[in-house]
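Participant: Quick one: sequence and predicted model below, then my questions.
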Amino acid sequence: MKIITIEEHFESPVISQKLAQVPGVPVMPKMSTEMQSYLQRTLPTAEIMQDTTKMRLNFMNQYDINRQVLSYGNASPQNLDPQYAVPLCQEANDELAKVISANPSRFSGFAVLPVGDPKAAATELKRAVNDCHLKGVLLKGNYKGHFFDDPFFRPIFEMASHLDVPVYMHPSFIPSTITQHYFESDQWSDIVTGNLSTTAYGWHMDIGIQIIRMITSGIFDQLPNLKLISGHWGELVPFFLERLAGEIDPISHLKQSFATYYRQNVYVTPSGILTNPQLNFVLSEVGADHLLYATDYPYKQPQNTRSFLDQTDLSSRQLEAFTHGNAEKLLHLS
């Protein structure tokens, strides 16, 4: 069975070193000493994030993964001030291209863009795809509290549509005011608050709202060829498709049903949440041709990465599409 996983994270030692010297948006939000200590114990080390020759390949070989599509993890220049982000994103994409060129049969990649300057970001996306042979772009969270449905960012999506490459909408840290309102309590520790607001629920809710806003903005009426990727089984949105359509369709300006845009323009990955109930539900909502496989390496290294695929109820055609066929088509992988 051929397997391609498409949400697999990477950090460049060159870029991480330069990020540490640049004033701007911090890699991590402010947090308690208790939470910082917990993250140091649980997050992948810089060595694991940066490795592309030993541990990563061992993981891929152990679980029969033919190809990973790499994207920058938390050490990303995306949200820096444009004066720093523009050159650093260019260099970051060049560094990723070097990694891929050293092992082109095992790796592909998604670009990182200086979203604070959308015109420069669009130009860099074109260069990253045409010159660096990257297969799309991964956008993290939001930029200075602005969601990506804001017309300010439209040049990025216009270029992605023009190049026929997808945009992976990836979670990131949510504003502290939202964390305090929804997830903070004196009944549990700062560590529980931190996890509730990020990997357990909060940032999945946040990036799911991002997808909802993109559809509701009408961007797919203007850019019908635009394709988004949503991880973690769609960040909760598939479970509300009928509700969203029923409530939004009668009052919106959209040309088609909310659910139609989702099923036509959004692709969904498990991001390492390798569970059959979620697979079967999302399959029933979006169809086998809009499912892509992903492990979220190295943040997650599921022991059932391979066995999960053997235990699904997918037909042979559906399984082929899920494990590699859809990725090859969407990302133009030969």
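Facilitator: The structure has been received and is ready for your questions. Quick caveat: nothing in here was measured; it's all calculated off a predicted structure. Numbers count the residues shown, from 1 in each chain.
Participant: alpha carbons only for contacts and neighbour counts from here, please
Facilitator: Noted.
Participant: who touches stretch 33-51?
Facilitator: His9, Phe10, Glu11, Ser12, Pro13, Met55, Arg56, Asp190, Ile191, Gly194, Pro298, Tyr299 (C-alpha atoms under 8 Å, 6 or more residues apart in numbering).
Participant: Let's see that with 7 Å instead.
Facilitator: Identification of contacts with stretch 33-51 by C-alpha atoms under 7 Å, 6 or more residues apart in numbering yields Phe10, Glu11, Ser12, Pro13, Asp190, Ile191, Gly194, Pro298, Tyr299.
Participant: For the third one, which non-adjacent residue is closest in space?
Facilitator: In this structure, Ser12 finds its nearest non-sequential neighbour in Gln50, 5.7 Å apart by C-alpha to C-alpha, 6 or more residues apart in numbering.
Participant: I'd like to know how far that neighbour sits from Pro298.
Facilitator: 10 Å (C-alpha to C-alpha, to the nearest Å).
Participant: and here's the other structure:
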Amino acid sequence: MVIDANVYWLPKELFTDREILDAFIRAVPREYDVIAKSYVNEKGDTAISIEKPHGCENLNYFASDYDLEKQLSDMDAAGVDAAIMKLPGCQEWLTLELCKFINDATARHAKESGGRLKALAVVPPFGDRASINELNRCINDLHMTGVQMSAHYGNHYLDHPMFRDMLSVINELEIPVYVHHTPIPVDHASLLDYNNLRRSFGRCQDQITAIGRELFSGMFAELPHLKMVHSMLGGGYFTFKDMLMPRDSGGGRFDTGTDAVRKYLTENIFFEMSHAQPWGEENLEAAIKILGSDHIIYGSSYPVKQVWMTGGPDFVKKLDVSDDDKELMLCKNAQMIYGLM
């Protein structure tokens, strides 16, 4: 069995219903120089782009990408049995009303898929009563498999006290949090000039910063049941793991509280590939060796590139690791984290 734990989805009404589209565009915080635009592309497809800041396009959504029949056909071509849907990077800005609309639409889409598509809830992250009620509705009534959050909201990462009320509820519910990278990290001035530096490295820097803050803040001592699945292999976190937690810290310079932090990394943090092929075989094999196959979850970022789904599972299967490692990443880890047993 193969589970793709990162399939993006947006409801068709976002592109066809002007009132919903206008509400979505109003939610994007222009006062922080984030710009949303709708347009028709050269193929006649209704599209939405997100610029942050103005003139720096970081996200693109196309109406034709979210057709159920095409999704299921591409899953069949890839040998993907089930997939977990999430939003493509817009979690950061949504109002409660838009979250409710998207949660209902996502639940319907999952049902129409015959159970092959699983849904994650989206709610504002601040833990007010109405948002907590919506999260409970998603888990208990809509039978969603977890909640999706952004690596940061505005200028604050998830270790900030403003998110603790919501994370405490999630900790009590013992549901996973999928932590999606945002288009660029909080500190991004030097990344803006070049497209791939901004759009590719920016996402990685955002995730590494997010994970580091979560680990070093000690928040998991208070929230021991919280399991956070970070996209993009945590921004390539495996390359920095031992540097950030030196084995010989022993006090003095670079003392990081290594033992506690390593415990949190083992028990509370997991890593989703967000497409296998761009990492390459050597990097994926290194990530497996360093992070452990029991902490890595396969995901394709479909439909950003169709081939990332259709060719992704086979790419993982040819890695020079054991069959048990491959089964953990392609299926068993997602089953365990998202309760799909």
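Facilitator: Thanks, I have the structure now. Model, not experiment: these values are computed from the prediction.
Participant: which residues touch Ala327 of the first structure?
Facilitator: Leu292.
Participant: Translate it into the numbering of the second structure.
Facilitator: Using TM-score structural alignment as the criterion, Ala327 of the first structure maps onto Ala334 of the second structure.
Participant: His143 of the second structure and Ala110 of the second structure, how far apart?
Facilitator: 10 Å.
Participant: Between those two, point out the one with more neighbours.
Facilitator: Neighbour tally, His143 of the second structure and Ala110, criterion other C-alpha atoms under 10 Å: the higher count belongs to Ala110, 20 against 15.
Participant: would you say that one is within a strand?
Facilitator: No - assessed with DSSP: H, G, I helix; E, B strand; the rest coil, Ala110 of the second structure is helix; it does not lie in a strand.
Participant: got the contact list for it?
Facilitator: By C-alpha under 7 Å, 6+ apart, the contact set of Ala110 of the second structure is Leu117, Lys118, Ala119.
Participant: So which of those wins on neighbours?
Facilitator: Neighbour counts for the contacts of Ala110 of the second structure, by other C-alpha under 10 Å, peak at Ala119, which reaches 30 neighbours.
Participant: Go ahead and confirm that residue touches Ala83.
Facilitator: No - assessed by C-alpha atoms under 7 Å, Ala119 of the second structure is found out of contact with Ala83, at 8.8 Å.
Participant: Mind jotting down where the strands sit in the first structure?
Facilitator: Assigned by DSSP state E, the strands in the first structure fall at 4-10, 67-72, 107-109, 137-140, 167-170, 228-230, 266-268.
Participant: Serialize those strands to JSON lines and add fields for distance to Ala120 of the first structure.
Facilitator: Formatted as JSON lines, these follow (distance: least, C-alpha to C-alpha, whole Å):
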{"stretch": "strand 4-10", "distance to Ala120 of the first structure": "23"}
{"stretch": "strand 67-72", "distance to Ala120 of the first structure": "19"}
{"stretch": "strand 107-109", "distance to Ala120 of the first structure": "20"}
{"stretch": "strand 137-140", "distance to Ala120 of the first structure": "14"}
{"stretch": "strand 167-170", "distance to Ala120 of the first structure": "16"}
{"stretch": "strand 228-230", "distance to Ala120 of the first structure": "21"}
{"stretch": "strand 266-268", "distance to Ala120 of the first structure": "25"}
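Participant: Out of those strands, which gets nearest to Phe239 of the first structure?
Facilitator: strand 266-268 (12.4 Å; C-alpha to C-alpha).
Participant: The residue most central in space within the second structure and Ile35 of the second structure, how far apart?
Facilitator: Central residue of the second structure (C-alpha atoms, centre = their mean): His180, 2.9 Å from the mean position. Note on His180 of the second structure: its distance to Ile35 of the second structure, by C-alpha to C-alpha, is 19 Å.
Participant: Which residue in the second structure aligns with Arg67 of the first structure?
Facilitator: Using TM-score structural alignment, Arg67 of the first structure lines up with Ala82 in the second structure.
Participant: Please verify my assumption that its match contacts Asn6.
Facilitator: No - counting by C-alpha under 7 Å, Ala82 of the second structure sits too far from Asn6 to count as a contact (10.5 Å).
Participant: Mind checking which of the two has more residues around it?
Facilitator: Ranked by neighbour count (other C-alpha under 10 Å), Ala82 of the second structure and Asn6 place Asn6 first, with 27 against 21.
Participant: nearest spatial neighbour of that one, skipping sequence neighbours?
Facilitator: Asn6 of the second structure sits nearest to Gly299 (C-alpha to C-alpha, 6+ apart), 4.5 Å away.
Participant: which residues touch the residue nearest to the centre of the second structure?
Facilitator: For His180 of the second structure, the contacting residues are Gly89, Met149, Ser150, Ala151, His230, Ser231, by C-alpha under 7 Å, 6+ apart.
Participant: change it to 10 Å
Facilitator: 6, 86-92, 148-152, 203, 206-207, 229-232, 234, 272, 274 (C-alpha atoms under 10 Å, 6 or more residues apart in numbering).
Participant: Kind regards, and thank you for your time.
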